[in-house]
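>>> Got a predicted structure here, sequence first:
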Amino acid sequence: MNIKQKLALGTSIITLFSLGVILTLISYVIYKNAKENALENISVLADKISLDVEDYLSAPLNEAFLLKQMLQEPNLLDRDRIFRILNVMTASNESILGTYVVFEPNAFDGKDTNYRNTNYHDNSGRLIPYSVKSNGKIIIEPVVGFDLPESDFYQLPKKNKKVELIPPFDYKVDGKEVTMISLVYPVIRNQNFLGIAGADLSLETIRTYLHNLKILDGAVKITLVASNGYVLFNGLHPDKKDVQWEDKEDMYVNLAMSSKQRQSYSDSDYFHVSLPIQLVENTAPWALRVSYPQEKITNEIQFIFWIALGLGVTGILFSTLANVIIFRKLVDSRLQTLIAFTKDAANGNLSKEINDTQKDEIGNLVEAVVAMIESIRHILSVAQTSGSELTETSKFMENTIIELSDLAQSQAASSEEASATVEELNASSETINANVVQAVDNSKSIHNSLHAIQTLVQNITTEVESFGKIAVLANQKAEEGRNMAGFTSKAIEEIQEKSLAITEFSEVISNISEKTSLLALNAAIEAARAGESGRGFAVVAEEISKLASQAAESVSQINTLSEEALHSIQNGGTQVTKLIDLLREIIKEVSVIFEKAREIVPLIQDQKTRTDQIYVEIEEITSLVESIQQSTEEQKRATFELSNMTINISNGSQILSEQSETMSANSIRMTGISSKISEVLLKFNL
């Protein structure tokens, strides 16, 4: 591939790459704008659709409100009139399935007993008519199952007393199951719940309406989900049998209902807008999802992309053709001239000339090539004149290298002898150094041991002195304890005397209580003799007798406690006497210990003085040994460096000898090369 083809290929690749980047950016911007516009348009469209759906669904259900308003007015309607009104309301809107009322017992007109088991009543006579469409006509049948707990259409408005929009449920109409929704209003009069008024829409009617909504030629798909998750219509999958909405299909539908806020989003196939719709005020919202296919936007983007690609390819072809023409005129012809000139120079013809007057890159290249040829001419002329001189110099260099090789071999032999001597010296230095290191370690160990002994002696001295002080204090405390024990002994003797006095006093009180008891007995006898007049005196005598008995018991308890206290005091006196004797012995022993401690202190101080002298001498020995160690280490390093130097000299001499041989061979080759150069230079025509 020549340079023209390479240039055209490179230009095309760069242009295509640039075009691809530009088209990608344009496509992204167009897609982003189209997506934003689509979501905005779909939001507006969703609002319109939601209004249409709300109108369609709520308009027929409003019949229930009108019915409720009429029923709340007292004495406005009778039962026959209600039947006619229900039929009129059912027929008023083709989307209505039916209308109905259910009253509490006797809540309508208080005459339920007159209508038992009649048409449109139950066996109690309650008014429960249901006007409903069946097989193209309107029939009236009684409402059934309303009293069941699961019947939300009656139980919820009765319980909450507010309007209820009942999600799809199944109910039998004319013997056939029909799925329907129901809007139910409670009938309330004077805050009392009377019954309900409601209107129904069949699920089939709702699905038919939503299926027939062909928006944007049917591209827009509508999905309607009730507040309990029941799928009324799924525009993306109209034939799907699932009746309960699953979050795995689209979580934003339930999110729109729970948050009561619009949700805009997209997936791989559609743009979606899910929004809550409220068919009746104060009821749970339903969800309406509007979906628009993304391929509608991607088709437009692809169309724009192919147009841009076609224009880009056309531009590339035109640009490539223009580049070829310009290259051929401005570059190709001049390059051919330059190539011919360089081929002649390569073949040895350096006498030709080339001229290029244009001052561009190729002109600069021509000037550089001409300057290079001139330099080559000069080099060749110098080389021709220097060839003979190079040959003579090579021969002289060969002789010099031979002499240098002999000298290097002699030096290598001397270096080997010096290296052996240095190795012996190094071995001796290592032995000395090892011995000195061992001596230093021993000195340091002795030094540390003496330092520990010094510390230990100092601690012993301190402890002995402290022990002496403690012995003196113990002696003093023991003497004080002995004195206190003496005082305690005297106090115990006094307590003994007081206890004996208490015992004697208790005996006196005991005698008094005995005499009081006798006196009370005599008083009781005299009161008995006095009869009725002495009854009060008898009560007093009885109380005195009781007090005398209590006094006797107290005296007995005091005597018992006094005897126990006296016995305890005697034991305490005995223990105090023993304590005094024990303290006397402790004082004697502590005095002996104090004297021994005073004798030990001088001996310990003398030992400390001798240890300090040994410690100082060991420190001096350790310093001397460490100095010797440092000297041996310096000698070892010097010997090691000397050994390395001799080895390096020996190796250098060997290398020098080898290099000399190599240089001798190179000089011989150089002589041959110089001869060949001379032969080659003769081929050039300068």
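Good, I have the coordinates.

>>> make it CA atoms for all contacts and neighbour counts henceforth
OK.

>>> top strand in the protein by residue count?
Criterion DSSP state E: the longest strand present in the chain is strand 176-189.

>>> roughly how far out does that strand sit from the chain middle?
The chain centre lies 53 Å from the centre of strand 176-189; the measure is C-alpha atoms, centre = their mean, to the nearest Å.

>>> any idea which helix is longest in the protein?
The single longest helix within the chain, with elements called by DSSP state H, is helix 361-530.

>>> Show me what that one packs onto, helices and strands only.
On a contact count with 3 or more C-alpha pairs under 8 Å, 6 or more residues apart in numbering; DSSP states H and E, helix 361-530 meets helix 333-346, helix 535-681.

>>> want to compare, so here's the second one:
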Amino acid sequence: MSDLAQPFASSNPLRARFDQLSVAGKLIALCAAAISLLLAIGFTIVTLQASSVVGRGSSETAEVTAERYASDIATDVNGIVGASHAMARSISTDLTATGFAPDRTVSQLRGFLASAPTVLGAWSILEPEYNRPELAGTTAYNVAGGFAPYVTRDKSGKINQQDASPPEDWQKDYYAQGLKRGAGRLSLPYSYPVDGKQVLMFSITFPLRRGDQVVGVSGFDISLDDLSAGLMKQKPLGSGRVRLIAQDGNWIAHENADMLMKPYDEGQKELIDAVIKTGTPQRFAHVAADGTQWARFAVPVTVSGIADRWAVVVDIPQAAITAPT
């Protein structure tokens, strides 16, 4: 051993012991060291893989949660769609078989509204051939004599009859497009006076038929404030949030009431548009104005028998997805 190596050997007892081992002993010691190193590397890899699996599992859970909310919303809306369709069929039966009777139509609106506790109002509008100028301004007829009765439910649950829908309603989306399409639809969101107060709402409408001819539209109105209030109670994975976008790209359920009926403008709008147009779910990262990082899941809400499609937007804090469980 050189003079330079001697001080090092004497100062390292492990090295000294190793030098004293037989060849077989040295081989055994080297194998043990190698196994220990491999175990340490393996443990590190397993830890990293486990972390990845936890993150992926949480992400998959969040995606399933988003899909569940979309399914729940569709189920709730489908129930209202069924009642709205039944109301239209009942009124159409009168128009076709038994003859038009204004009082009976108003009674039907009241009855179907009473059976749908989450609905704000029920209405029916008929084409001008049913106008009765001599009845203008009465309960079911507007100032031009158009038949357009409207009944609503107040906060106490009482059903009241509002003034008949004004003549300009014949040009509004909820009537004009419902008449043109001749099929069930979800109207675009709009503002309408109820009991002297402007209410944000959308309508679920169906055509009224006399035989094979479409002669009007009836519908149920749903308050956007009520819709938002219900969704705002939901906290996916404990700290998430749920919002809803209509077929025109505007918010119809949002924790900030000022955002209702405003367009989605939070980035990657093309992905939201894809959900609405093609029904393809999307997932992407979203950074809020306050710097919070969210995993955003946009899932289509498809209603049976209606072509219009919404998007439910479920945001989960990125920290909740990557946190170990």
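Perfect, thanks for sending it. It should be emphasised that the depicted structure is a prediction, and the values quoted were computed from it without experimental measurement.

>>> picking that back up, what range in the second structure matches the longest helix of the first structure?
Following TM-score structural alignment, helix 361-530 of the first structure has no partner segment in the second structure.

>>> now do stretch 540-547 of the first structure
Taking TM-score structural alignment as the measure, the second structure aligns no residues with stretch 540-547 of the first structure.

>>> got the buried residues for that stretch?
541-542, 544-545 (16 or more other C-alpha atoms under 10 Å).

>>> Ok, stretch 185-192 of the second structure next?
For stretch 185-192 of the second structure, by 16+ other C-alpha under 10 Å, it's 185-190.

>>> Nearest to the spatial middle of the first structure, which residue is it?
Met251 (26.9 Å; C-alpha atoms, centre = their mean).

>>> and which of the buried residues of stretch 185-192 of the second structure is nearest Pro317 of the second structure?
Pro189 (29.0 Å; C-alpha to C-alpha).

>>> In the first structure, what sits opposite Ile272 of the second structure in the alignment?
In the first structure, Ile272 of the second structure lands on Val253 (TM-score structural alignment).

>>> Surely that match and Arg289 touch.
Yes: assessed by C-alpha atoms under 8 Å, Val253 of the first structure is found in contact with Arg289 at 7.0 Å.

>>> Which neighbours do those two have in common?
274-275 (C-alpha atoms under 8 Å, 6 or more residues apart in numbering).

>>> which residues does the match of Ile272 of the second structure contact?
Here Val253 of the first structure is in contact with 225, 247, 263, 274-275, 287-289 (criterion: C-alpha under 8 Å, 6+ apart).

>>> List the members of those residues that persist in the second structure.
With both residues aligned by TM-score structural alignment, their matches' C-alpha atoms under 8 Å as the criterion, the subset of the contacts of Val253 of the first structure whose aligned partners also touch in the second structure is 263, 274, 287.

>>> The last one contacts Pro276, doesn't it?
Read that as Ala287 of the first structure. Yes: between Ala287 of the first structure and Pro276 there is a contact under C-alpha under 8 Å: 4.5 Å.

>>> Mutual contacts of these two, please.
256-257.

>>> How about Asn282 of the first structure: what's its closest non-neighbour residue?
Setting aside the residues directly before and after it, Asn282 of the first structure is nearest to Val163 in space (C-alpha to C-alpha, 6 or more residues apart in numbering), at 7.4 Å.

>>> To which residue of the second structure is Thr298 of the first structure aligned?
Using TM-score structural alignment, Thr298 of the first structure pairs with Thr322 in the second structure.

>>> ok, the residue nearest to its match when sequence neighbours are not counted to Tyr69 of the second structure distance?
Using C-alpha to C-alpha, 6+ apart and skipping residues adjacent in sequence, the residue nearest Thr322 of the second structure is Gly55, 4.7 Å away. Going from Gly55 of the second structure to Tyr69 of the second structure by C-alpha to C-alpha, to the nearest Å gives 21 Å.

>>> Strands along the stretch 151-300 of the first structure, start to end?
164-173, 176-189, 192-202, 221-225, 231-234, 263-266, 270-277, 286-293 (DSSP state E, counting those that start in this stretch).
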